[in-house]
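J.: Predicted structure and sequence below. I'll ask about it afterward.
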Amino acid sequence: MLSQKTTLPTADAALPGRTTPVTTDEVHFVSGRPLKGPHPEGFQTAIFGMGCFWGVERVFWSLPGVWVTSAGYTGGFTPNPTYEETCTGLTGHAEVVQVVFNPAEISYGDLLKVFWENHDPTQGMRQGGDIGTTYRSAIYYLTEDQKAEAEASRDAYQAALTAAGQGEITTEVTPAGVYYFAEDYHQAYLAKNPEGYCGIGGTGVVCPIGIGVPASGEA
């Protein structure tokens, strides 16, 4: 069972899923803004996997310049998966957070810095005590510019980790596929359940990009 949960399935082996999306919230529990849009013109979207999405979403919705966040699933094969299905390891999806942000207030590089510093990207198919492919570290980019920034930040953070005597980054940097919103009870979970499980923690190593610090190779 552990091997099944820590090994990504093939498309043929993935669960069939369904044609109807699962029931989710219409607006964010904290901000009241629509999860699925419309969003203000010029705003951008980022998608990150950092382990259990409950704590991850709170990290991002708290940032100035972030318009709205949501918990969801992506990176796999099963259409409209349920939480229970993703937990089997047979959908291929990761738990992720979608972040809609105003680039005039917070940059994608700033978000990448938060991404690297708030989880351990060296753990493979797990994050702390949460074990399985759904908890893998991942950046799902939506543009070529995001891809370039993500890869530059990964290389910069690897250098910082290596200097600190820590391991190799296992983070998946891959094009964003279909994003499926998670069930309503997962949305803004830690606002609805203030004493709920968070489960994320960083390496303690500062990422030398973002928040006004250029990534390697940038002017």
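T.: Nice, thanks for sending it over. Keep in mind it's a predicted model, so treat the numbers as computed, not measured.

J.: Only C-alpha atoms from now on, for both contacts and neighbour counts.
T.: Will do.

J.: dump the residue contacts of the nearest residue to residue 129 once chain neighbours are set aside.
T.: Among residues not flanking residue 129 along the chain, residue 199 sits closest, at 7.8 Å (Cα to Cα, 6 or more residues apart in numbering). Taking Cα atoms under 8 Å, 6 or more residues apart in numbering as the criterion, residue 199 is in contact with 51, 52, 55, 127, 128, 129, 130.

J.: Tell me the one among the residues you listed nearest to residue 25.
T.: When these are ranked by distance to residue 25 (Cα to Cα), residue 55 comes first, at 17.7 Å.

J.: how near is that closest one to residue 7?
T.: 24 Å (Cα to Cα, to the nearest Å).

J.: do residue 114 as well
T.: Residue 114 is 27 Å from residue 7, by Cα to Cα.

J.: Those two: who's more crowded?
T.: Neighbour count, other Cα atoms under 10 Å: between residue 114 and residue 7, residue 114 has more, with 20 against 14.

J.: for that one, helix, strand, or coil?
T.: helix (DSSP: H, G, I helix; E, B strand; the rest coil).

J.: contact partners of the top helix by length along the chain?
T.: For the chain, the helix reaching the highest residue count under DSSP state H is reported as helix 144-163. Counting contacts by Cα under 8 Å, 6+ apart, the residues outside helix 144-163 that touch it are 108-109, 112-113, 116, 139, 141, 167-169, 173-175, 205-209, 215-217.

J.: next up, a second structure to put side by side with the first:
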Amino acid sequence: MLFSRHKTELVTPDRALAGRDHYEFDVPDTHYVTGRPIKAPFPEGYQQAVFGLGCFWGAEEVFWQQPGVWTTAVGYVGGVTPHPDYEEVCSGLTGHTEAVLVVFDPAETDYATIVAKFFEVHDPTQGMRQGNDVGTQYRSGIYYTDESQREIAERAKAVFAETLDGLGYGAVTTEIAPLQEFYYAEGYHQQYLAKNPFGYRCHSTTGITFPLEKLA
């Protein structure tokens, strides 16, 4: 079926949906909680981090509450199809994963701390799923914007993999790749749990604290 939500193998470019050169839906300009912009330009010197860690509703809620985080947004990354919509991403035929854009003030926090939180709030050993959410759009991923972020992400993955291995967990399956494009999700997905406080949250965590001192 075209819009099956349970594809667990990434689509090849030749089989991906064609997409389009524009958004077919409105994306709000401001964050529902903070009132700050969710689109660039952001304040000078602020940095961006992008992660996939399962359903983006609960993931975004975690990050907008973190100290030093200035704004957040949800969208789609890591795929082939330009300007996808939610149903297309859920079909498994775009290659994207649900993602969170985190904009933070480096005077108040740093990328290593943000990455550590990323690993703590989901289970990075589950492959193409998080809990009961199954599909390529739920895979774990870090999408770096520069070489410094890539190096920190690689080190953090290795550190957490060693920690989890010692506790009997399987291999960490987190994808680490350059950020090619962050496509914003539809307006109703943005800050969804602030608008729907009793909505669905998927936090399929290991419950393990990231040993942040090992990234120093």
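T.: Great, that's in hand. Bear in mind that the values here come from a model prediction, so they are computed numbers and not experimental data.

J.: Mind checking which of the contacts of helix 144-163 of the first structure land in helices?
T.: Using DSSP H, the contacts of helix 144-163 of the first structure in helices are 108, 109, 112, 113, 116.

J.: among these, who's most crowded?
T.: Sorting these by how many neighbours each has (other Cα under 10 Å) puts residue 116 first, at 24 neighbours.

J.: And residue 151 of the second structure, what's its match in the first structure?
T.: Alignment note: residue 151 of the second structure maps to residue 148 in the first structure; criterion TM-score structural alignment.

J.: which among the contacts of residue 199 of the first structure gets closest to residue 120 of the first structure?
T.: Of the contacts of residue 199 of the first structure, the one sitting nearest to residue 120 of the first structure (Cα to Cα) turns out to be residue 127, at 6.9 Å.

J.: corresponding residue for the closest one in the second structure?
T.: Checking TM-score structural alignment: residue 127 of the first structure goes with residue 130.

J.: residues contacting its match?
T.: 53, 54, 55, 122, 123, 138, 139, 202, 203, 204 are the contacts of residue 130 of the second structure under Cα under 8 Å, 6+ apart.

J.: Between those, which sits nearest residue 188 of the second structure?
T.: residue 55 (14.0 Å).

J.: where's the counterpart of the closest one in the first structure relative to residue 45 of the first structure, distance?
T.: Using TM-score structural alignment, the equivalent of residue 55 of the second structure in the first structure is residue 52. Per Cα to Cα, residue 52 of the first structure is found 20 Å from residue 45 of the first structure.

J.: just the helices in the second structure please.
T.: Taking DSSP H as the criterion, the second structure carries its helices at 56-64, 86-90, 111-120, 147-165, 192-195.

J.: what residue of the second structure takes the place of the residue nearest to residue 129 of the first structure?
T.: Match for residue 199 of the first structure (TM-score structural alignment): residue 202.

J.: where along the second structure do the strands fall?
T.: Here the second structure has its strands, by DSSP state E, at 47-53, 69-77, 97-104, 129-130, 133-134, 140-144, 175-178, 183-184.

J.: Make TSV from those and add distance to residue 17 of the second structure to it.
T.: Supplementary listing: those in TSV, determined by distance: least, Cα to Cα, whole Å:
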stretch	distance to residue 17 of the second structure
strand 47-53	21
strand 69-77	14
strand 97-104	15
strand 129-130	21
strand 133-134	20
strand 140-144	21
strand 175-178	21
strand 183-184	15
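
J.: so which of those gets nearest residue 33 of the second structure?
T.: So among the strands of the second structure, strand 69-77 is nearest, using Cα to Cα, at 9.1 Å.

J.: To which residue of the second structure is residue 26 of the first structure aligned?
T.: Using TM-score structural alignment, residue 26 of the first structure pairs with residue 29 in the second structure.

J.: ok, its match touching residue 37?
T.: Yes. Contact criterion Cα atoms under 8 Å: residue 29 of the second structure and residue 37 qualify, at 5.6 Å.

J.: Tell me which of the two has more neighbours.
T.: Under the neighbour definition other Cα under 10 Å, residue 29 of the second structure and residue 37 were set side by side, and residue 37 has more, 18 against 13.

J.: check contacts around residue 38 of the second structure.
T.: Per Cα under 8 Å, 6+ apart, neighbours of residue 38 of the second structure: 28, 29, 30, 31, 71, 72, 73.
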